[in-house]
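Enquirer: Quick one, fold the following:
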Amino acid sequence: MPRIEFRRGSLSEQIVTIMRQRIQAGDYPRGEKLPTEQDLIEEFGVSRTVVREAIANLKAGGLVSTRQGVGVFVQRQVPLRSFVIDDPDLKLVNEAIAVLELRVALEVEAAGLAAGRRDEKHLRQMRKAMTAMVEATEAGEDAIQADLAFHRSIAEASGNVHFLQLFNYLGELLIPRTKFETFKITGANREDYLKHLNQEHAAILAAIEGKAPEDARTAMRVHLIGSKDRLTAGAAIAAKVQLVE
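Expert: Okay, the predicted model is just below:
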């Protein structure tokens, strides 16, 4: 197999994108073992560290699992479907992805600080926002304002006023789906999508409640990188449709 040529950027993220696409296309069948670490190193022409980082990202996203002494396997459960983005929205994708990259730099550290500095008032705010998100999902509604309130409460709990001020300045730019009028997430798939977001938020809250800064940083990173990956995948689907048409 010819070696893959990568564009500039994070090699591990690009490998994650390729492997995610292969999983979704069935090239890596559900329940089956992935190629060995050495096979992936040779195929992609990268270091062992890069391959392991990519596998860790796929594992954090719920796409694969590791069996000690056996290997890495594709999960049997169908993963969360990506956004489907219509043509009028494509011009907004790069902006939304750029904002998500900013959020990683901002909110991962804010979550870590919040885990060490939060008080009961902050926890009440986070729990209230979580409850609102769950209730909205159960009612078949979106939960954008509750989502914003959850992340804003984490910025406030960081104890650094500049995190909160920057969060308030960016406002609804922070939630990508506020920028798109034509996300086609409907029915059970939409409900699954929102439930998945709620699970990611719950993991962040649990780490902050448990005063575990590194766990909070990890949970926030998984949440934001997952949002970025889903948005990027949706854009790729839309671009492919354009080429076909």
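Enquirer: From now on I want contacts and neighbour counts done on CA atoms only, so please keep to that.
Expert: Fine.
Enquirer: Where does residue 66 sit: helix, strand or coil?
Expert: strand (DSSP: H, G, I helix; E, B strand; the rest coil).
Enquirer: these two touch, right, it and residue 73?
Expert: Yes - between residue 66 and residue 73 there is a contact under C-alpha atoms under 8 Å: 6.3 Å.
Enquirer: Please provide the structure for the following sequence as well, for comparison with the first:
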Amino acid sequence: MRTIKVEHQKGHEIVGEHLLQQIREGHLEPGQKLPSVVELAAAYGVGRSTIREAVSALKAMGWVDVRQGGGTYVKSVLPSEPRSGADLLFQGAESLVELLEVRKVLESGAASLAAERRTEQDLERMRDALSLMEHGLNVNDTAEGERADVAFHMAIAAASGNSLLIQMMESLSDRLNASIQKSRELWFYKEQSTASRLLKEHQAIFAAIEQQDKELAGAGIAAHLTKVEQVLRAALEKESGSGRD
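Expert: Predicted structure coming up:
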């Protein structure tokens, strides 16, 4: 595999674009395992955090799979083309934090509307997501936990009954999945206690929606996402510092 040396303020974007080029040109084939983070960092001349950000972006765009404890692999079936230019907006750590800020605005309103308008079918959809989230926690299946997390938040949007809000959340679905995966990777699943706390926060949001408490539902999801944002900022700063060593 051909590599380049990188010296740039946003090196993760350059690394990500180069790795994508390697995949498109066949230098990295479908199903092939990428070199380790340490090896890529040495090859590109950047810190490990830069490599992680580049890989996270490629994962969000559907080009690679990251297997916990098993490395990173090129997708067996590749996208026919990049999903959209909007994906490039969410490559960096700062963009993930900005996405959380957008989510707070959208989802706190969605939760308030959901508390007012939810149907029994909406509640059942949320219960199913919470059940899967709990199962993923019990069997330490982070992928299942991530999917259930996304499903829960999308169920809240659906319960709002606002078609424009639902469309906005659906348009962010890929980036939503990436932000949840990144926050869990950095913090929630490092300790069982923090993962349990995450589940309890989701259960409390559900309880407020079920009880049709608009204020509590909106405040609950805003507080939850604020915690995630704070943890993500701290973890990324720490990771960035270690990557410069």
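Enquirer: where does the TM-score land?
Expert: TM-score for the superposed pair, counting by TM-score structural alignment, normalised by the length of the first structure: 0.59. Supporting figures: 158 aligned residues with a C-alpha RMSD of 2.3 Å.
Enquirer: Between residue 66 and residue 73 of the first structure, tell me which one has more neighbours.
Expert: Neighbour tally, residue 66 of the first structure and residue 73, criterion other C-alpha atoms under 10 Å: the higher count belongs to residue 73, 20 against 15.
Enquirer: equivalent range in the second structure for the strand or helix carrying that one?
Expert: If you go by DSSP states H and E, residue 73 of the first structure is part of strand 71-74. Counting by TM-score structural alignment, strand 71-74 of the first structure lines up with no residues of the second structure.
Enquirer: who does that strand touch, helix- and strand-wise?
Expert: strand 64-67 (3 or more C-alpha pairs under 8 Å, 6 or more residues apart in numbering; DSSP states H and E).
Enquirer: buried sites along the strand it packs on?
Expert: 64-65 (16 or more other C-alpha atoms under 10 Å).
Enquirer: again, but for stretch 140-152 of the second structure
Expert: 142, 144-152.
Enquirer: which residues are contacting that stretch?
Expert: Contacts with stretch 140-152 of the second structure, where a contact means C-alpha atoms under 8 Å, 6 or more residues apart in numbering, come from 125-126, 129-130, 132-137, 176-177, 180-181, 184, 189.
Enquirer: which element is residue 183 of the first structure on?
Expert: Residue-wise, residue 183 of the first structure maps onto no helix or strand under DSSP H and E.
Enquirer: Aligned counterpart of it in the second structure, please.
Expert: Residue 183 of the first structure maps onto residue 185 in the second structure, by TM-score structural alignment.
Enquirer: so what's that match up against?
Expert: Contacts of residue 185 of the second structure by C-alpha under 8 Å, 6+ apart: none found.
Enquirer: and residue 152 of the second structure, which of the three is it?
Expert: Here residue 152 of the second structure is recorded as helix under three-state DSSP.
Enquirer: Select the longest helix from the second structure.
Expert: For the second structure, the longest helix by residue count, based on DSSP state H, is helix 214-243.
Enquirer: Compare it with the first structure and give me the mean distance after superposition.
Expert: Compared with the first structure after fitting, helix 214-243 of the second structure has a mean deviation of 1.0 Å; criterion: mean C-alpha distance after the TM-score superposition for the first structure.
Enquirer: chain center to that helix: distance?
Expert: Centre-to-centre, helix 214-243 of the second structure and its host chain are 12 Å apart (C-alpha atoms, centre = their mean, to the nearest Å).
Enquirer: what's it packed up against?
Expert: Here helix 214-243 of the second structure touches helix 48-60, helix 93-117, helix 173-186, helix 192-210, going by 3+ C-alpha pairs under 8 Å, 6+ apart.
Enquirer: Take the ones you listed and write them to JSON lines, including distance to residue 156 of the second structure.
Expert: Formatted as JSON lines, these follow (distance: least, C-alpha to C-alpha, whole Å):
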{"stretch": "helix 48-60", "distance to residue 156 of the second structure": "22"}
{"stretch": "helix 93-117", "distance to residue 156 of the second structure": "6"}
{"stretch": "helix 173-186", "distance to residue 156 of the second structure": "13"}
{"stretch": "helix 192-210", "distance to residue 156 of the second structure": "9"}
